[in-house]
Every structure is written in structure tokens, then in C-alpha cells.
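Visitor: attaching a predicted model along with its sequence, questions to come.
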Amino acid sequence: MAIVERGWNAALMRPLARIPGWAWFVFGLLLAVAATVWLQRQSEAASLGFVFVCTFATVPPPRFPDALFTVVVEPIPMYLLGAAAFWYVRAFRWARERGYGRQFPRWRLAAFLGGTALVLLSVFGPAAAYDHTFLSVHMVQHFLLITLAPPLLLMGAPMTLFLLRLGRDRRHRLAYPLLHSRPFRAFTHPLVGLGLFALVPTLWYVTPAFDASLDHQALHYGGYALFLFAGVHYWWPIVPGNPTRWNLAYPLQMAYLLALVPIHAFLGLMFYQPDNVLYEQLATIPRSWGPSPLLDQQFAGAFMFVVGEALGLAALMVVAVRWAAAEEAKGRRYDRETARRRGASPSAAQGRGNQG
């Protein structure tokens, strides 16, 4: 009986296995779109227990520990992130099965999934229920998306894995011409990444973009994607493991990271120093709990300055340690090369000295 059941299961799964991956992706995306439409028709600001669905409504005060399990449901972006994580896990397993275990140790898988979880937590976790009420919460979200999540994602070496998964023929025919093109080389220049890291948050908060995002759902999530993209572009030359046309020497990496200091200082002071609330919509939200809008704005500025500078210092220390390790390895290689040129290894030379 068990053999018959396994035969039926295999017969049922065989046609599904023939369906290409892109078709499954499109099918899942259509389901996510349908779920979004259904949820929005149920209510303009639906709240299901501690699950806030497609809502920009003012939320009640958090009740701990229940607030820690709050989830904002947005099927389309959730599905896209989940699909990316699913593809990475399958590609990672494929690479290790084909002898790429040294290039892809398990810590790369943990780093990528950790970065994906951090994006999900910041965009759809407890903070997401309050990011239209408190500027400080919104600042924490954007800080995670542009500063913490990108290095974790890049530590997983997703682009290298993608190129491996393409195969030799498609890699040489499709990927390499693009990666070696002048426009791609110019766009991936570290100065472009630095400019994006500085301009994206500055223009987002200085122009009416932030105010508009409080009312427009597409712009709201587009801002999340823009911050994540700027962060990945900025950290790409620093985090090893992914193909790049720009290999920065360690002194240049440290100078590159030092540029974080004035950026975080400017953003922090922009919110901390004013004695008035910068965004009228946040000032007029009816709320009888939590810090005042002005104090909340100052919290946002202090967070950006203090935590941003602390993270920049930590990144500098990591690069300094890597630099020292590289110099030590270079010294060992020089010693071995010197001994080889003399015609004997250090141990052989010592043996001849003892015989003499």
C-alpha cells in the first residue's frame, strides 16, 4: 500500500516539476496581488487582533508584550522578499552540492537570511504599525534598511551565487557583457554609492517626499526599496564576496567609511536642533500617549547621530582588523618567498646550521 501511495505521489508531482521556476514566481505574485485586493476591500484600515492589514490608521498605545508580536500584512512586498530568500536557499544548496562549499560556507547562508529577516522585521514588524505616528520609529526603520541589512545581505554573496547559477554559457553571453560595460562600471563607482547614501535620506526628509509617503502606500514602500538599494550600493565595495570592478585598498575603504560621519551628523542635527515640528502631518495626529511630536523628532535626530556614528566606528574597526590580517599574511608570504629564493626553507637552513 505504501509503495502504491508513493507511486501516486510521484505521478502527481512529476507534471509540477516540469513547470519552470519563473512560472511559479508569476503564479505566486498573482496570488499576492489577489490577496492585497481582497484585504483592501475588507477594510480601508483593517485590524485583526495584533495584525494590522494595509493600514495607515493611527494605532492604539502598545501593550507589552503583545506589541512585540505585531505584524503589518502587505502580501506583495512580503512575497517578493520571501521569493528572494527561497531562491537563495535553493541556489546555495545547489552550489554546495557541486563543490563550491569553500566559497559558500554556512555562515553566508545565515548572513543572507539574517539580512532578509531584518528587512522583514523593520518593514512589517512591530515598528511598521507605528511608523506613521512617530518619526523616531520611521528613522529606525530607514536606518536598518540602509545601514544594517545591506552588509548582511552582501555577506551572503548573492551576486556571485547568481552568476554561478546562470551557468557558463549564459554567464559569458548575458552577464559578463553587462558587468564589463562602461555604463555599469560608471554606475557602480564607489562615489556613486557614497552619493546615494548621502542624497537618498537627505532628499527624502528635506523634500515633500516623506510627507507624501504618509498618505500614499506605493510611495511609502518605494521609499523602503530606495533606502535598501542605496545601502546595498554603498556597502558593495566594502563587503567582500561579490564581483566588482572597483577593489578599494584598505586605506581607501577607511576613508570611504569616514564619510559616514558628516552624513549622520547632518541628518541628526537636522532633526535635533529645530524648535518646531518639521512635518505638519505628524504634529496634527490626534494622540494622547507617547512623547510629544517635537520630543519624538529630537529622539529621531539623536538616534541617527549617536547610533549612526557608533556603527561607522564599528565598521572602521572591522576594516582595520582585516587590514592588519592582510598585512600579516603578506609578511608571511614575503618570508616564504625570501627563503625560497635563498634555495632553502627556514627549517632546512636551521638544520644545516646545526650540522655545521
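Guide: Structure's in. What do you need? Numbering: from 1, shown residues only.
Visitor: going by C-alpha atoms from here, please, whenever you check contacts or count neighbours.
Guide: Noted.
Visitor: quick one: which helix or strand includes Phe52?
Guide: Element membership of Phe52, judged by DSSP states H and E, is strand 51-53.
Visitor: by contact count, what packs against that strand?
Guide: Using 3 or more CA pairs under 8 Å, 6 or more residues apart in numbering; DSSP states H and E as the contact criterion, the elements in contact with strand 51-53 are strand 46-48, strand 71-73.
Visitor: one more time with 10 Å
Guide: Secondary structure elements in contact with strand 51-53, counted by 3 or more CA pairs under 10 Å, 6 or more residues apart in numbering; DSSP states H and E, are helix 21-42, strand 46-48, strand 71-73.
Visitor: now that strand, how far from the centre of its chain.
Guide: Computed by CA atoms, centre = their mean, to the nearest Å, the separation of strand 51-53 from the middle of its chain amounts to 24 Å.
Visitor: and the contacts of that strand?
Guide: For strand 51-53, the surrounding residues in contact (CA atoms under 10 Å, 6 or more residues apart in numbering) are 36, 39-40, 42-47, 59, 67, 69-75, 124-126, 128-129.
Visitor: if we can go back for a sec, deepest of the helices and strands packed on strand 51-53, which one?
Guide: The highest mean neighbour count among the helices and strands packed on strand 51-53 belongs to strand 71-73 (a mean of 21), with neighbours defined as mean count of other CA atoms under 10 Å.
Visitor: alongside the first one, take a look at this:
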Amino acid sequence: MRLGSLETSCRRLTKAAFSLSAVLATLLPIEPVLAHGAAPHGPEDLWHSWQTDPLVTIPLIASSLLFACGVWRLRGSLGRLLPGFGMGQILCFAAGTALLAFALLSPLESLSQPLLSAHMVQHILLIAVAPPLLVLGKPEVAWLWALPEEWRRAMARNRGARSILSFLSPCAKPIPAALIHMATLWIWHSPALFDAAVASDRLHWLEHALFFGTALLFWRAVIKAHSGREAAAAALIACFITLLQSGLLSALLSFAREALYHTPDPGDWGLTALEDQQLAGAIMSLPMCAIYLVSGLVMALRLLTPPGRERRSPLPVAPSDLLKQSS
């Protein structure tokens, strides 16, 4: 009886998440401010520049509700969380979601229009901080458990989805994922495209989506590679490639003799365009490169671990494995 009522409650919560997303999509205006919003005129206007972009708020709210529903259902049906999916994963997902909201909805979003340095802080959160936290949170496990049982079984039997995933699986390996992510960063940091993204809200939103999406692909490949020694070697190379290109791009920004991008005048903030660009390069080189360096060192440590001490994650990640746990 308890499982039946839990199943009914989760069904209602799942439907409520989708219904809330539809209501928000209807009520919130999409035409105004897709990405930048109104830039603050000075420091005194900064904290009044919060965003309500539905393209950000709706996915964040829906994914958080589904995650909470999946965790609740998992604990209610099994009496415990799965091995490898506990409080640490819940906290990682919550932190990643909060940082994603801060990067895209806080005054940092508006500040990124006049200041390239603020733009770079935003990119670091979207590329090197929020994505690894979200991947460590393993949201796909909770999301899958939040769905009705017949949906989960249908997904496990869907041959079309399996074929697509099998076709795209080479891109999810560490080195190809790093190259895709690197190409995305360099293309969007070309002066012409970067200036166009600053001037166009839709292009800026597309830039954010591609940065975040390819970063998720990269970090998922790297973190998943930690479970095996062979994959850890490829992940180490991927981290080194990403560290190298990030350092090169930051050096290009820091040591350029003139401003490469035609951003709005940052004079109200006490910086020239060149000083703002140099600060952006320094921000990129220190925290971002440090994150890639630490990730590479973790992979190197994984390679140095004796084979007898390898720890494999007992968490099933395939839908079919999760279905076995729920049956």
C-alpha cells in the first residue's frame, strides 16, 4: 500500500513539474532579454539587475523538481539510496544548479555586457565549475527514477534511442570530447563572432548553450574515465590538451597590445578596454587552468594506483541496470 501511494505521489509530482514548466513558458515573456538583459549604468545599479530569463528558469526548476522526485522515490521504494548515489551526489547537483543560476540570472549576467572580465567569470562558471559538479551529481539516475515505471521500461526498450547513443558514443570519449569543447571555445572567442554575440541576445544565448553543452560532454567523459585505468590515460591527455589551449587563449588576452573585442566602454567601472581584457585573461588563466590541472593530477594519480587497489563504482548508469534495481 505504501509503495502504491508513493508511486501515485511521484506521478503527480512528475506531472506537476512538466505542468509548471508549461505554465512558466506561457506566462514568462521570452522576447525581452534572452541573454544579456539591461546593463547596469554603474556600480550603484548592479544589484538591481537580476534576470528572469524563461530559457534558464524553466529548465532549472523542472530539472530540480524531477531530481527531488527521483531521490524521494528512490528512498521510498528501496529504503535507501543506491551505492554511489548518496548525499554527496545530492549536494553536488544542488551546488551545480545554484552556480548555474548565479551565472545566468544574477547581476553577473548584466555585468558581463560592459565588462569582458565579468563575461569571463561567467564563462568559467559555465565551463569549469558548474558542469563537473552537475556530472558528479549523477542527475540522470534521479531523473530516471522520477519517471513512471512504464516510461522507464519504454526507454530501455527503445532501439532508436540506443542506435543514436551508439552512433554518438565516440564523441563522449575523453579526447574527442576535449577537441569538440576546445573548438567551440576558440570559434566563439574569435573577435568577429564574439562581438556579434555581445550585440545579439540570441547569439549570446547560443554561445552559452554550446559552452555549457560541450563542457558537460567533456567533464562527463573525464569523470567517467576515472573508473578504469585505460580510460584514465585518455582523460589525462584530454585534461592536458584543455589546460594547454586554455593557457594559450588566456595568454592571448593578457598580452595583446590592443583590445581584441569591441565591447561597450568599461570606463564607468574604472577600466580601459585593454585593462579589462587583460584582467579577463588573468581570470581565465588562474582558476580555470587550475581546475584542469587538478583534474589531470587526479587522472595521473589514478594511473599510479596499483591495480589491486582499484575501486569500481557500483552505481548502475544504464537505464536497463536501473530498471533491474527498481524491479
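Guide: Happy to help now that I have it. Since this is a predicted model, take the numbers as computed values, not measurements.
Visitor: between the helices and strands packed on strand 51-53 of the first structure, which gets nearest to Leu174 of the first structure?
Guide: Between Leu174 of the first structure and these, the shortest separation by CA to CA is 17.7 Å, and it involves helix 21-42.
Visitor: other SSEs contacting that closest one?
Guide: Using 3+ CA pairs under 10 Å, 6+ apart as the contact definition, the elements that helix 21-42 of the first structure packs against are strand 51-53, helix 75-97.
Visitor: can you rerun that using 6 Å?
Guide: Of the remaining helices and strands, those touching helix 21-42 of the first structure by 3 or more CA pairs under 6 Å, 6 or more residues apart in numbering; DSSP states H and E are helix 75-97.
Visitor: for the helix it packs on, grab the matching residue range in the second structure.
Guide: The alignment of helix 75-97 of the first structure onto the second structure (TM-score structural alignment) covers residues 54-76.
Visitor: mean shift of the matching stretch relative to the first structure?
Guide: When the first structure is superposed, stretch 54-76 of the second structure averages 1.6 Å from its matched positions, counting by mean CA distance after the TM-score superposition for the first structure.
Visitor: run through who's touching that stretch.
Guide: Outside stretch 54-76 of the second structure, the residues that touch it by CA atoms under 6 Å, 6 or more residues apart in numbering are Ala17, Ser21, Leu81, Ala142, Trp143, Trp145, Ala146.
Visitor: tell me which residues in it are buried?
Guide: Judged by neighbour count using 16 or more other CA atoms under 10 Å, the buried positions of stretch 54-76 of the second structure are 54-58, 60-74.
Visitor: what segments of the stretch 201-327 of the second structure are helices?
Guide: Taking DSSP state H, counting those that start in this stretch as the test, the helices found in the stretch 201-327 of the second structure are 201-225, 229-255, 273-283, 289-304, 319-326.
Visitor: just the contacts of stretch 54-76 of the second structure now: which is nearest Ser166 of the second structure?
Guide: Of all the contacts of stretch 54-76 of the second structure, the one with the least separation from Ser166 of the second structure (CA to CA) is Trp143, at 21.0 Å.
Visitor: ok, that closest one to Pro319 of the second structure distance?
Guide: Here the criterion is CA to CA, to the nearest Å. By it, Trp143 of the second structure lies 11 Å from Pro319 of the second structure.
Visitor: ok, Gln245 of the second structure next?
Guide: According to CA to CA, Gln245 of the second structure and Pro319 of the second structure sit 35 Å apart.
Visitor: and Val298 of the second structure, by the same measure?
Guide: Separation of Val298 of the second structure from Pro319 of the second structure (CA to CA) stands at 28 Å.
Visitor: excluding covalently adjacent residues, which one is nearest to the residue in the first structure that His181 of the second structure lines up against?
Guide: Under the alignment defined by TM-score structural alignment, His181 of the second structure corresponds to Phe197 in the first structure. Setting aside the residues directly before and after it, Phe197 of the first structure is nearest to Ala230 in space (CA to CA, 6 or more residues apart in numbering), at 5.5 Å.
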